[in-house]
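[1] sequence and predicted model, in that order:
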Amino acid sequence: MRLGLALLALAYVFSQFFRAFLAVLAEPLARDLGATPDDLARASGLWFLTFAAMQVPVGWALDRLGPRLTSSVLFLLGGAGGAALFAVAQSPAQVSMAMALIGVGCSPVLMGSYYIFARSFPPAAFATLGALMIGVGSVGNLAGTVPLEMLVEAVGWRATLAALAGVTAVLALAMFVFVQDPPKLDTEAKGGLLDLLRIPALWLIMPLMLVNYAPAAGLRGLWIGPYMADVQGMTAGIATLVMGLAMIAGTFAYGPLDRWLGTRKWVVVGGTVMGAAGCLALWAAPRADFWTAVALFSVVGFFGMAYPLMMAHARAFVPMHLAGRGVTLMNLFSIGGVGLFQMVTGRVHTAVAAGTDSAVAPYTALFALFGALLIAGLLPYLFVRDRLD
């Protein structure tokens, strides 16, 4: 099981890389394919939306087929296939198609490991193990910064994507061989998605799940690159690296806090308030100097990593025989929210930019929107019952 989890963690490194690497590829894709920021927002959004749409069938497959087959087959067909399509793309539309396919491939990886954690480990360890998996996977977030920038400069973005397609295919085959499914449950209990939707607590968690990760993922994966170019006159490499490190630190910081402080809910509440404050500080001071701006982006990234704690909170209300569907339902809202707001922010950026000569105005609109979303999602979450078991 350890080797299988290690392979799933490595696959999640690729998942984190693919969701964030467009920020660094913005300049070469604009030069070679004529891709605009709105095109890249659409492509990034499609990654998240297809990833989210896959959570319903992935949840069914995890409960019925197990994580070995579900993760390896989709990662091979979608992950390797999408990267190969990206490598030969001739237009922004083909980049969007490739990103959608990669989203399908990455969709079962983290949930496969979370399913194993829910079925094979004590409930009290779920948040810590989940945070550890995301923290390790976030190496991919870092790989999509300065290292990717250097590699693209050395061999070009097409050769880079072709090599990624080959490595992804090899990893998928290794997962098929070594990932182990948890033992079958000795129960006659049945159920499905509708049973989960009858749990009132989940309805109070889902709005915050929808928006909690969107600012950190949207800024790190897409908008920090254009912002640095348009407002700071800098390339994105250093800024994305620092923000990526802050996101890793945030993930590990959140992991054990529920056990240390005896609460999940109020840790999430405090982190969300701080994340909103970071967004609103960027809105208030969009022309801050380079390092102040990077620090504020990092605040959003650090406090935007409450995902594993929120997943553990939601998992506590879900019966064991619906563990696969439970974790994927929550993931649908989290990743779907990122995809949705990637597209929304792309439209907002284009609309504001068309109505002003100010380089900074489109970004102040985005920062204000992200801050407002966090506050809106937090309000219903305030009424959910705290639960640690």
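    On my side now, so go ahead.
[2] okay, CA-based contacts and neighbour counts for the rest of this
    Will do.
[3] tell me the secondary structure at the residue nearest to G66 when sequence neighbours are not counted.
    If the residues on either side of it in the chain are set aside, G66 comes closest to D181, at 5.5 Å by CA to CA, 6 or more residues apart in numbering. Three-state secondary structure (criterion: DSSP: H, G, I helix; E, B strand; the rest coil) places D181 in coil.
[4] list the buried residues in stretch 198-205.
    Applying a neighbour-count criterion of 16 or more other CA atoms under 10 Å, one finds 201-205 buried in stretch 198-205.
[5] how far out from the middle of the chain is it?
    Its chain's C-alpha centre and that of stretch 198-205 lie 22 Å apart, by CA atoms, centre = their mean, to the nearest Å.
[6] ok, and what's touching that stretch?
    Counting by CA atoms under 8 Å, 6 or more residues apart in numbering, stretch 198-205 makes contact with 196-197, 310, 314, 317, 380-381, 383-385, all of which sit outside it.
[7] need the next SSE after whichever strand or helix holds M111, C-terminal direction.
    Per DSSP states H and E: M111 is located in helix 109-120. Downstream of helix 109-120, the first helix or strand assigned by DSSP H and E is helix 126-137.
[8] measure the closest residue to V152 other than its chain neighbours to L151 for me?
    Take V152 and drop its neighbours on the chain: the residue closest to it by CA to CA, 6+ apart is T160, 6.5 Å away. Between T160 and L151 the distance, using CA to CA, to the nearest Å, works out to 7 Å.
[9] next, the one to line up against it:
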Amino acid sequence: MTQPADATGRVLPAKASVVLAMLLLVYIFNFLDRMMLSILATPIQADLGLSDSQMGLLGGLAFAVLYSTLAVPLSAVADRTSRSMVITIALVFWSAFTALCGVAQNFMQIFLARVGVGIGEAGGVAPSYAIIGDYFPPRRRATALAIYSLGIPIGSAVGVMGGGWIASTIDWRVAFFVMGGLGILIAPAFKLLVKDVPRVDSAETPAQPALSITAVFLILAKKPSFWFMAFGAAFSSMLGYGIGFWKPSFLIRSFELDLWGAALFSGGVLLIGGVTGMLAGGTLADRLGGDRKWYPRLPAIAFIIGAPIYAAGVMTDSLTLAFLLFLIPQGLNYVWFGPVLTAVQHLVEPRARATASAIFLLINNLIGLGGGIYALGVISDLYAPVYGDESLRISILTALPLYFVAGILMLLASRSIARDWIEEK
């Protein structure tokens, strides 16, 4: 049997489709463990006596600070050693701490368990981007990254619906035990099937040593498109993570749904809207990417169109209309993943991809994941004396203009992206 090869004839150690499928599976567990907390917020708050601000800390800063910062050194290690091994170890680590969330008896215990989840997940995403960059040629890379990023809506939906079903029929603690245990079980299969591509810069040139974090940062520092895309993604993620986390609680409070009803609503929006938007973004980027400006321009258009539709969904009192309206911006606000993640891969040499992706994720997650969930919780607490159970609705509406800010930053990135782009030989 001959080994698989890419379009350039380069020999690959495994089939690209199998590798992508396994990376997607791990990413599903990444977001399953991360976002399951959103549907479990109501029973956790009732059991442990937590406020919206405290839940915001658990969903945001407790997870995001070390997740964002450790991703950079862990990705540098992955660039120098084995990307697949780093991901495998990370999977086991975050899954174990997910299970530990189920034994927490107070705020500090579950806070520390969430910190552990964040530490583990720091080693998962950026090395996966780099492996995809190794296995897929440029003309297919945006689509491959979009398929990988389906882990976000699928994992979030499975976490919300699976966690909601277990919590409503058994107990919220069991949901953490089950999901954490499943993640540990798939780790051996992942390491067996996902192999690192030998490091080469071209078909003729031997691999060069990986660049240091400082060297990669200095390269990116000279590229305006990177910073506009990173902060544009970060501001959009403040709303994406924030609304995604608080949507089940918003539905329970404002529409009087039970836990399972909120799980079905949220999971349905994530699956239908999220999967559609993710695939559309990657496919369009590959088709329009001959003009590099479209990589940030597509997300800009999506953010600006999606914001007012999101506002209409939040303001309506009709559950059916809210579902239909949420589908559109849910899709539009996932368009950015394929185009932007591909663009970041092309701002540096192949040997620096994991580190560059980690620096991008540091900005995106520290601001977006760390700030969005907590900020919406704090705003909700501030509004609660005036608006009562409607405080989350008003909190979301207050934050929606951030999508316009994200769109403007992406448009600014389109002005310099062609100049900053590194073409592969």
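    Structure's in. What do you need? All of these numbers come straight from a predicted model, not from anything done at the bench.
[10] which of the contacts of stretch 198-205 of structure 1 has the most neighbours?
    When neighbours are counted by other CA atoms under 10 Å, A314 leads the contacts of stretch 198-205 of structure 1 with 24 neighbours.
[11] how near is the closest residue to it other than its chain neighbours to A131 of structure 1?
    With sequence-adjacent residues excluded and distances taken as CA to CA, 6+ apart, A314 of structure 1 is closest to L202, at 6.3 Å. Per CA to CA, L202 of structure 1 is found 20 Å from A131 of structure 1.
[12] same check on L282 of structure 1?
    The spacing between L282 of structure 1 and A131 of structure 1, counted by CA to CA, is 27 Å.
[13] the counterpart of A76 of structure 2 in structure 1: neighbouring residues, count only.
    A76 of structure 2 is assigned W60 in structure 1 as its aligned equivalent, the criterion being TM-score structural alignment. A total of 20 residues lie near W60 of structure 1 under the criterion other CA under 10 Å.
[14] can you pull the contacts of W60 of structure 1?
    Residues counted as contacts of W60 of structure 1 (CA under 8 Å, 6+ apart) are 324-325.
[15] so it is in which element?
    W60 of structure 1 is located in helix 55-64, with elements delineated by DSSP H and E.
[16] repeat that for A253 of structure 1.
    In this assignment (DSSP H and E), A253 of structure 1 forms part of helix 237-254.
[17] which one of the contacts of stretch 198-205 of structure 1 is nearest to L69 of structure 1?
    Using CA to CA, the shortest approach to L69 of structure 1 within those belongs to L196, at 24.2 Å.
[18] what separation is there between the closest one and K184 of structure 1?
    With distances defined as CA to CA, the gap from L196 of structure 1 to K184 of structure 1 amounts to 21 Å.
[19] also T350 of structure 1?
    51 Å.
[20] so for these two, which residue has more residues nearby?
    Taking neighbours as other CA under 10 Å, T350 of structure 1 and K184 compare with T350 leading, 14 against 11.
[21] I figured that one hits D38, correct?
    Yes - because the distance of 6.8 Å satisfies CA atoms under 8 Å, T350 of structure 1 is recorded as touching D38.
[22] what's the match for V179 of structure 1 in structure 2?
    In structure 2, V179 of structure 1 lands on V194 (TM-score structural alignment).
[23] against G282 of structure 2, how distant is the nearest residue to its match once chain neighbours are set aside?
    Nearest non-adjacent residue to V194 of structure 2, counting by CA to CA, 6+ apart: V19, 5.3 Å away. Shown here: V19 of structure 2 relative to G282 of structure 2, a distance of 18 Å by CA to CA.
[24] pull out the buried positions in the helix or strand encompassing R19 of structure 1.
    When secondary structure is defined by DSSP H and E, R19 of structure 1 falls within helix 2-20. The neighbour-count check on helix 2-20 of structure 1 (16+ other CA under 10 Å) flags 4-20 as buried.
[25] and if you look at stretch 244-256 of structure 2?
    Taking 16+ other CA under 10 Å as the basis for neighbour counts, the residues of stretch 244-256 of structure 2 that come out buried are 244-254.
[26] wait, which of these is closest to I304 of structure 2?
    Within the buried residues of stretch 244-256 of structure 2, distances to I304 of structure 2 taken as CA to CA reach their minimum at G244, with 18.5 Å.
[27] what's S156 of structure 2 aligned with over in structure 1?
    In the superposition onto structure 1, S156 of structure 2 corresponds to N141 when matched by TM-score structural alignment.
[28] my read is that that match contacts G244, right?
    Yes - under the contact definition of CA under 8 Å, N141 of structure 1 touches G244, with a separation of 5.9 Å.
[29] circling back: average offset of the helix holding W60 of structure 1 relative to structure 2?
    Average distance, helix 55-64 of structure 1 versus aligned residues of structure 2 after superposition (mean CA distance after the TM-score superposition for structure 1): 1.5 Å.
[30] just how off-centre is that helix within its chain?
    Relative to the mean C-alpha coordinate of its chain, helix 55-64 of structure 1 is positioned 19 Å out (CA atoms, centre = their mean).
[31] angle of it against helix 109-120?
    Regarding helix 55-64 of structure 1 and helix 109-120, their directions subtend 40 degrees when assessed with axes from the mean of the first three to the mean of the last three CA atoms, to 10 degrees.
[32] any idea how far Q105 of structure 2 is from V92 of structure 2?
    From Q105 of structure 2 over to V92 of structure 2 (counting by CA to CA), the distance is 23 Å.
[33] typo on my end, D33 of structure 2
    Remark: distance between D33 of structure 2 and V92 of structure 2 (CA to CA) = 12 Å.
[34] got it, and G240 of structure 2?
    The spacing between G240 of structure 2 and V92 of structure 2, counted by CA to CA, is 26 Å.
[35] got it, and G242 of structure 2?
    Distance of G242 of structure 2 to V92 of structure 2, given as CA to CA: 26 Å.
[36] these two: which is more packed in?
    Each of G242 of structure 2 and V92 has its neighbours counted (other CA under 10 Å); G242 has more, 27 against 22.
[37] any idea which element the equivalent of the more buried one over in structure 1 lies in?
    In structure 1, G242 of structure 2 lines up with G218, judged by TM-score structural alignment. In this structure, G218 of structure 1 is located in helix 214-218 according to DSSP H and E.
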